[in-house]
Every structure is written in C-alpha cells, then in structure tokens.
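Here is a sequence with its predicted model. Questions after.
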Amino acid sequence: MTSGIEATFARLESAYASGRTRPLAWRRAQLDALRRMVNDHRSDLVAAIRADLGKPAAETMLTELNLIAAETRFVRDHLRAWTRRRPVAMPLALQPAAGWTVAEPKGVTLIIAPWNYPALLLLEPLADALAAGNAVCLKPSELAPRTSALIARLVPRYLDPDAVAVVEGGAAQTGMLLAQPFDHVFYTGGERVGRIVMKAAAEHLTPVTLELGGKSPVFVDGTCDLAVAARRIAWGRFTNAGQTCVAPDYVLATPDVAHRLAERIAVAVHEFYGEDPRRSPNYGRIVNDRHVDRLCGLLPAGTVPAPASARPVSPLVKAASVFGAAADMVGRRLGMGGGASRAADPRAADPAGRVVCGGVVDRETRYVAPTVLFGTSPDAPVMREEIFGPILPILVVRDADAAIRFINARPRPLAAYVFSRDRATRLAFERRTSSGALGFGLPLGHLMSARLPFGGVGASGMGAYHGKTGFDTFSHMKTVTVKPSHPDTLRLVYPPFDAVTRRVIRLLRRLG
C-alpha cells in the first residue's frame, strides 16, 4: 500500500512538474468537468449519502450538491481576474522600478475530508485547488464508505487522472499520505486528528489549512422574534441530525425568554419532523454505533426509553410551561456568573437538564431524536465537548454581558450566533467575542456562500476557503520586481558611504 501511495504521489508530482495544471484552459476544463460530474450523478450521490448518513435527498441537494456546483461556477467565472498581475507601487529609493504580485499554484495538494458532509467537504475545496492550478490528492472519509467508493469511481472518469487522484482507506492510509511531501494539506475534521495532521505536515514544513470545530454558541434575548429564532435554531441544529461543524451547539438565553424558547424549539421540531421524527423522511441518522453510544452518554440519566416508540413532542411542549417560571427565577439568580442552572426545574437533578422534547434513541437504526434540554449545568458532560449530534442544551444567563463572559471563558468556536434586535448587543458580540464567523439571526449562512470566507480561529481551525479566499489558500502570492539597467540610480546608495551617500539616505528617509 505504501508503494501505491508513493506511486500516486509521484504521478501527481510529475503532472504538476510538466506544467499541465497551470494554463487557465486546463483549470476551466477541470472545473467544468467537476460540475458536470456532480450534475450527471446527483441521484447516485444522493443515494450514497443517504446510505451512509440517512440524509434526506432534499437536504443533500441543498447543503452539499448545490453548493459544490455553485462553488465551481463562481471560481471559474472569476479565474481571469484572480490570476492577473496586481501592480504594487515601489519605494522612491528604487525608482525607476515596478512591482507586482501574481498568484501561482502551490503544487501537489492533499485534501482530507470528514464523513458528515462527505461530498461537499471533499469536492468544494477541490474546486478551489483546481482553480488555483494544483495537482490534487483526495482522501474521502472511510466512515462514509458508499460515498467514498462512488467518488473514487467517478473522479478518474471526469477529471485528469494524472493530476487528480483519490486514495481510499482509513487511518493507516491517511498516515501514509501525510508522510509524503505535499505542498499543502487541507484537513476538515476534529481537533485531535487536526493536531496529528499538523505535526505530520511540520516534518516537511508543509503549510496546512485546518477546518476543525468546537462548541458554537447561540445567544437569544427578548428583543428577537422568538418564533423565528426557534425555527432557525432548530433548523441549524437538527439539519444532518446535528452532525454539522457550525451547527448551534448550545443556547444561552435570557430569563425572560429561556423557557418559552425551549417550548418553541420543540414546536419547531414537531413542525419539521412530525409527531415521531423517526418516521420522517426529512430527518437523518447518526453515522455509526460508536457515535450513537457517545451521544447517549450526553443525555440525562434515564431519558432513553426502549426503541419501540418515539416520545411525542406535543405533550412535552405543554409540560415545559410548568417549569418555565422556575427557570426564570434561577436564571435571574445565576446570570451574574454567566452560566445556567442544573436546577432550572426543582425536579431536575441531572446536570444535563430536563428533556423538553426527544431523548429517544434506537441504536439498531442509529436514530437519535431531535432533543432539547433545559436547565443544563455548565459542567454537564454535554457541555464539555462538541456535541456533533441532535442534542441542544439551553442555559439561562442574565444578559448579553454574562453570555459574552461565558463564551470568552471557553475555546474560540468555529461560529457564534446572536438572535437580538438590539444594536448595542450585536455590536458587543462583534467587538468582544472571537469566532470563525458570527451570524446575526442566521445559523449556517456563511457555510452556504461562495463569497464569504469559511474558517476557524484558535482551536476551531486555521486558514479559510470558499471563492477568492479558497483560491488564495491554494495559491502562493509571488512578488515580482523589475528595475531597468539604465539609469542605474542605485549608484547613489552603493558603498562606500561618503558624505554624498549619507545625504541621499537622509533625504530618502524624509521623503519616505
């Protein structure tokens, strides 16, 4: 296998060295072929992703295939402008002279994709890498085996097989790939593997882009339209069964809206997926048994019933109002600390909080119901790691200032979302918090735009892509300078540094 991976790398390196990937005609042809591949095999990709993740067809179209097509079209349409020379003014000391920057490909690049969006997060960065003129090695996730196998079959049929390759396999194959001296490594996934990727890349001084994750917070106060906020939060959290890196991970709500928000999110779940989401064709599944078991460990004790029937939502929504007043009281008392109460309902002894809706797991079918928790403690297991599943804890905080302190006390997230109409509150989040992206009234929005950079900060990642930013990520911005031989004005500053030379240098300092 090692020799096979080395041979694949050598083939890509030879193709890049030949210069075949640099012409704009080649880049456009590859981008056209990539878009054609996705369009020709939409039904095949939908079926493969559904087999791997149980994802509804419409959701796959909206959140994966349409975005790949849009990215390829956008970068293709802007290639000529992005590859032009960009003139830069030269300092007076060097005149007459000219300077410019020009984007050149980095070389042979490696893209390692995760399982949660197995087509999007492999093929969208591929579009950016091809637009920049690179040879590319693709490593799809082995946890989405049907999608991986399909892409491995399609790519050599549509794209230049000498310059674009697919390597399937697990951790062993990824390790072998990382041992090769790629010119750029692009990784999307978890923080633990991100550290491994970065360490391996450091052996070759290879630059990396890491798209990781983290706990993306949501703040909600009483100035927003609560019904709209609840629907959008529910959509962002439960799309792809919560397996989205920028999904709302937990909610910080002020006491005046916290319990009503929990109820309304439960209502939104009922509207989206019906009385029993397990029977809904619009709701996905967890990727494997290990992740189902992990999510079970984040739920309150005793809230996972036998899988024979799912818990109805609507009776719980009615029951939620019973403990709403208690939540308000506790939130007012504890808001100064920036956290929430494990005792938001006096009867809720579990630090994970009380189940407002969901809490149902069917391990056999990898089903975890859309679950809303209320009265969660900041120290609960569900708050110690990125959930990456359909569980949404709601914590009570006094105000926006308490929420900002809560967020800033934790690693910087990949995204943060604010539902507030108050201008001062929005400005405070923009100026006082740091995250890969910030959305006012809209979760996931930046993920779906080719015109906005997508990336993390700190533990949530480094570097970004999408559109021009993606083109820049896979390009080296080369500086070019030129100065004519005559007149040789540099004679004025050549050694020896006599009195005339020193006067010229002082003059240049004043003019500069």
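Happy to help now that I have it. Keep in mind the model is a prediction, meaning the values are calculated, not measured.

can we go C-alpha only for contacts and neighbour counts from here?
Noted.

Could you pull out the helices in the stretch 51-200 of the chain for me?
57-60, 66-77, 79-83, 120-131, 145-158, 171-178, 191-202 (DSSP state H, counting those that start in this stretch).

for the ones you listed, which one sits closest to residue 492?
helix 79-83 (36.2 Å; CA to CA).

which other helices and strands contact the closest one?
On a contact count with 3 or more CA pairs under 8 Å, 6 or more residues apart in numbering; DSSP states H and E, helix 79-83 meets strand 98-105.

how far does the strand it packs on sit from the chain's center?
Chain-centre distance of strand 98-105: 30 Å, with CA atoms, centre = their mean, to the nearest Å.

what residues does that strand touch?
In this structure, residues lying in contact with strand 98-105 by CA atoms under 8 Å, 6 or more residues apart in numbering are 22, 82-90, 132-134, 472, 474-483.

take a look at this one as well, against the first:
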Amino acid sequence: MPTTAIDTAAGREAAAAAGITISDPRTGEVLWTVPEADAGTVAQAVEVARSAAPDWAAAAPAERGAALKAAARALDAAARELAGLNASETGRPVEEALAGIGAAVSTLEQYAELAPVHRGHSLRGNRLAADYTVAEPHGVAVLLTPWNDPVAVACGLIGAALATGNAVIHKPSERCPRLGEALGEVLAPAFPPGVFLTVSGGAVVGALLSQSEVDVLAHVGSSAAGARIARAGALTGAHVIRENGGNDPLLVDRDVDPAWAAEQAAIGAFSNSGQICTSVERIYVHRDIAEDFTAALQAEAARRNADGSVAPLVDLRMRDQVHAHVADALEQGARALEGGAVPDGPGSFYPATVLSGCTDRMQVMAEETFGPVAPIQVVDTFDDGLRQACSGRYGLAATVLSSNIAHIQQAVAALPVGTVKVNEVFGGAPGGAAQPRGESGAGFGYGPELLDEFSRVKVVHIAAPPSATDESPHSPEEARP
C-alpha cells in the first residue's frame, strides 16, 4: 500500500484476508499480519508515480540532492525504531541492523552529493559545432528489495533512482513488510507527493508491478524471481537491473596461515547467519593445509554455537531449505564436523555448520544455500581449486586467499564473477560497483555507475547556422556521418 496521500482503504479491505503474517524468528510467536496491496492499489500507485515523474525530472539536481539529504537525516533519526522492526521480522541482531541503517544513511548522502555532478560527455566533432550527451531519467522505477539487509540495500536503489530524477515505487520483501512500510513513512515526506511510494505484498504484487507499464525494474533477490522479472521487462520494454543469487567460492592456497584463513572463512560463511548475497557458499582448500584449516574452522563454528552469536534464520521456510542442502550432503558421504542438525526449541535457529568431504555433486556446493554452512572440498593443486571455483551457473563474487601473486592474477583473470576479493572476504572502498554475471544478474549495482543505470542518454549536436557574411555552408567533408 502506498505510504503517501493515496486513498487505499478499499484496497486494504480487499487484501486484508490475504495479508502477510510475520512470526518472530527467535520465538515463533506470531507478531502481526500486514495487508497486501491488490491489483487496484498497484495500478493506482503506478498512475500516481507517472503523474509525479515529470516535475521531479525537471527539478534541479541540487534540489533532488537536498531532498535526499533530508531523507538521510530522517532515516538517521528513526534508526533505532527501524532496527527494532528489522530484529523482530528477520531475526537480525539490533546492533547489526543499526549498522545496516547507518550504511543506508551514508548511501543516501552519497547520492545526494553525486546528483548535482552526474554529468554527460563532450564528443569531438566539427570545431564550429558542439556535441555532448545529456543524462535523463527513465521515468517510473519499480524497486523490489530483499529482507537480509533490507534498509541498506533498499536505500542504495532508492538513492540512485531518485537522484537521477525517477519517481519510485518500492516493494520491500514480504518477509519484513512492517519494516518496509515504516521505511516508506520515514522517507516519503522528504519528497514531493507521489515521487516515492511503498507497496506491500509478496510474489503476486511483485508480478503485478513487473508487468505494469513502468520504465525501470530493479531487483535484488533470488535468481528465480530475477528471471521472472527479466522476462516481464522484455515484454514491457522496461530497463531491468538485477542482483540475484550467488554460490560464491572461497579458494584457499597452500601458502597462507590456516588459522587466519579459517577465520576469514568463518566470517564469510557465518556472518548474518550466512544470509548475505556474497556469503562464502563453498570452500576449496589446498590439501597441504587442509587438515589445519578444517580444524580451525571447526573451532570457529563451535565457538559461535557455544556463545549464541549465530542469529536465527529469517523463518522456518529458509531453515528447511538450508537443512535440506545439508541433509543431501550427508546422504552423499559428507561429514558434519560441527552443527548439521535442526536444534530443539522455538524459532528458526540453525547452528554454524562445517561439512568435510564435500563434492560438487552435492546441493550445498552447487546451489545457493543461504545459511550458516561452510562446505569444504580438498583440492590437490591451486589450479584444481580454481577450476572448481570457476564452475557453476552463478557469477556474483569470489574470494581468493593467497600470497602468490601469480596465483592471484591467474584467479582474477579466470573467475567469471562480478567481484573478486583477495585476502579479505568482506570490505571494499565506498562507492564500489560491479556487474553480476550468469544467473546472478545483470547491470551495475551501487556506486556512481548505478546513476547511469537509472538514466537514459541523449546525444545533442549543435551547429552554428551560416552567418550573414558567410555565404557558403560547411563543406560536405566536415559534415557528421
């Protein structure tokens, strides 16, 4: 339901029976039910955004930047409340949720600064003419965002789309609908009416939005949903931006400290309970250090399980998927050195799990598990590990731990992914962007390049007319082809 001055009472009443029910991931207790938008509400949101888009596109970039700064201030003021909703709906610890919201504030501020300096290019042509490009907004952008870092990811797309002059319809994940609505209520007042709308719902609402006559579809989420959105965009002509699933490999060379490598692996596999797009999903470790590495990673997992630092998965459906991958590996001969079983008690907890003896035939190595699972495959040489790391249909990110510059350069050249991380599983400079490959998506995500994704380019050629004293026009040779 749009969180602006739109009359959605009828839509809410019609959708109330098919609302989204959210349970606390820690206790299993039902928290609330949030109504879903119906087809009429979706159509109304598109109409309102379409009406608001021209004036927002005509606003000066500095004016749009000022609005984004106001939105960032409002988000910062509401951080504690939003972090509490994030913890309630997804199970993410409040301090981690606050860190994500802090990143979102910084992202909005970044795009507020970039908006006035987002520029075109001059083109070399006739010396008496001017050729240049102008960036223009597409129009109406639909943003479909995930639950695993819901505020930070959403604000990356929101900031870039609004900075470039698009009107925005945001559909947050159905796994955190109350948080998504609250985020809309915080941000929308910073912009003119109709420029930023929020619509709640699940896959049906996402399909309705994707099939609407809008200009941009930006999606962060599963590869299956991304493929459906890409097909919808192909039919409507919308520009599609996707960051989708990943099965990110970690390649551990023989010349690194195994304890340090295990710490990196644990950070990559267990942070946010493995529910990060670029989590470590599969590990290839050189045989020479495999025993020490595996023992150290087992100890890291055991420590996290003992101190209760592994938060619950978002819901029971996600836990069922994670455990199905683990059970498949165990049935095919893998060993659970730590974890690997569904715990007793309420909620959707799953322990940090270390699996040895894994092969690429196992789902836990071939698919995106999206849980706190570290599957290990031992390889005889760096080349063997790199070959395995390059396999699969995803292409989001990969990490290489090595002191061998030749191996590092070889991996950078060979890995078919959008981001290669060397000797650090997470991190990177502010403003970084990448282009996912394969089933992991397409188009730049984040950074200054995302402004280009939300813009169309117009080429302008201006020639001087013949002056009153110049009776001959330019020669044909000077004409632009």
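Sure thing, it's come through. This one's a predicted model, so the numbers in the text were calculated from it and none came from an experiment.

any idea which of the helices of the stretch 51-200 of the first structure is most buried?
helix 120-131 (a mean of 27; mean count of other CA atoms under 10 Å).

what angle sits between that helix and helix 145-158?
20 degrees (axes from the mean of the first three to the mean of the last three CA atoms, to 10 degrees).

Excluding chain neighbours, what is closest to residue 445 of the second structure?
With sequence-adjacent residues excluded and distances taken as CA to CA, 6 or more residues apart in numbering, residue 445 of the second structure is closest to residue 433, at 5.6 Å.

Would you check that the one you found makes contact with residue 443?
No: in this structure, residue 433 of the second structure is not within contact of residue 443 by CA atoms under 8 Å, at 9.7 Å.

and the residue nearest to residue 445 of the second structure, how many neighbours does it have?
18 (other CA atoms under 10 Å).

How about residue 334 of the first structure?
Residue 334 of the first structure: 17 neighbours (other CA under 10 Å).

Pull out the buried residues from the contacts of strand 98-105 of the first structure.
With burial judged by 16 or more other CA atoms under 10 Å, the buried subset of these is 22, 82, 83, 132, 133, 134, 472, 474, 475, 476, 477.

Is it correct that the fourth one is in contact with residue 474?
Yes: using CA under 8 Å, residue 132 of the first structure is in contact with residue 474, at 5.9 Å.

distance between stretch 392-408 of the second structure and the chain's centre?
Using CA atoms, centre = their mean, the offset of stretch 392-408 of the second structure from its chain centre is 21 Å.

Skipping adjacent residues, who's closest to the equivalent of residue 175 of the first structure over in the second structure in space?
Residue 175 of the first structure maps onto residue 207 in the second structure when the alignment is built from TM-score structural alignment. Nearest-residue entry for residue 207 of the second structure: residue 229, 7.5 Å, with adjacent residues in sequence omitted and distances by CA to CA, 6+ apart.

Just list the residues touching that neighbour, thanks.
If you count contacts by CA under 8 Å, 6+ apart, residue 229 of the second structure has them with 207, 210, 217, 219, 240.

Tell me which residues touch the residue mapped onto residue 292 of the first structure from the second structure, please.
In the second structure, the residue paired with residue 292 of the first structure is residue 319, using TM-score structural alignment. Going by CA under 8 Å, 6+ apart, residue 319 of the second structure touches 313, 348, 349, 350, 371.

Any chance you could spot the residue sitting in the middle of the second structure?
For the second structure, the residue nearest the mean C-alpha position is residue 220 (4.3 Å; CA atoms, centre = their mean).

show me what contacts the equivalent of that one over in the first structure?
Aligned counterpart of residue 220 of the second structure in the first structure: residue 188 (TM-score structural alignment). By CA under 8 Å, 6+ apart, residue 188 of the first structure lies in contact with 112, 113, 114, 121, 194, 210, 211, 212.
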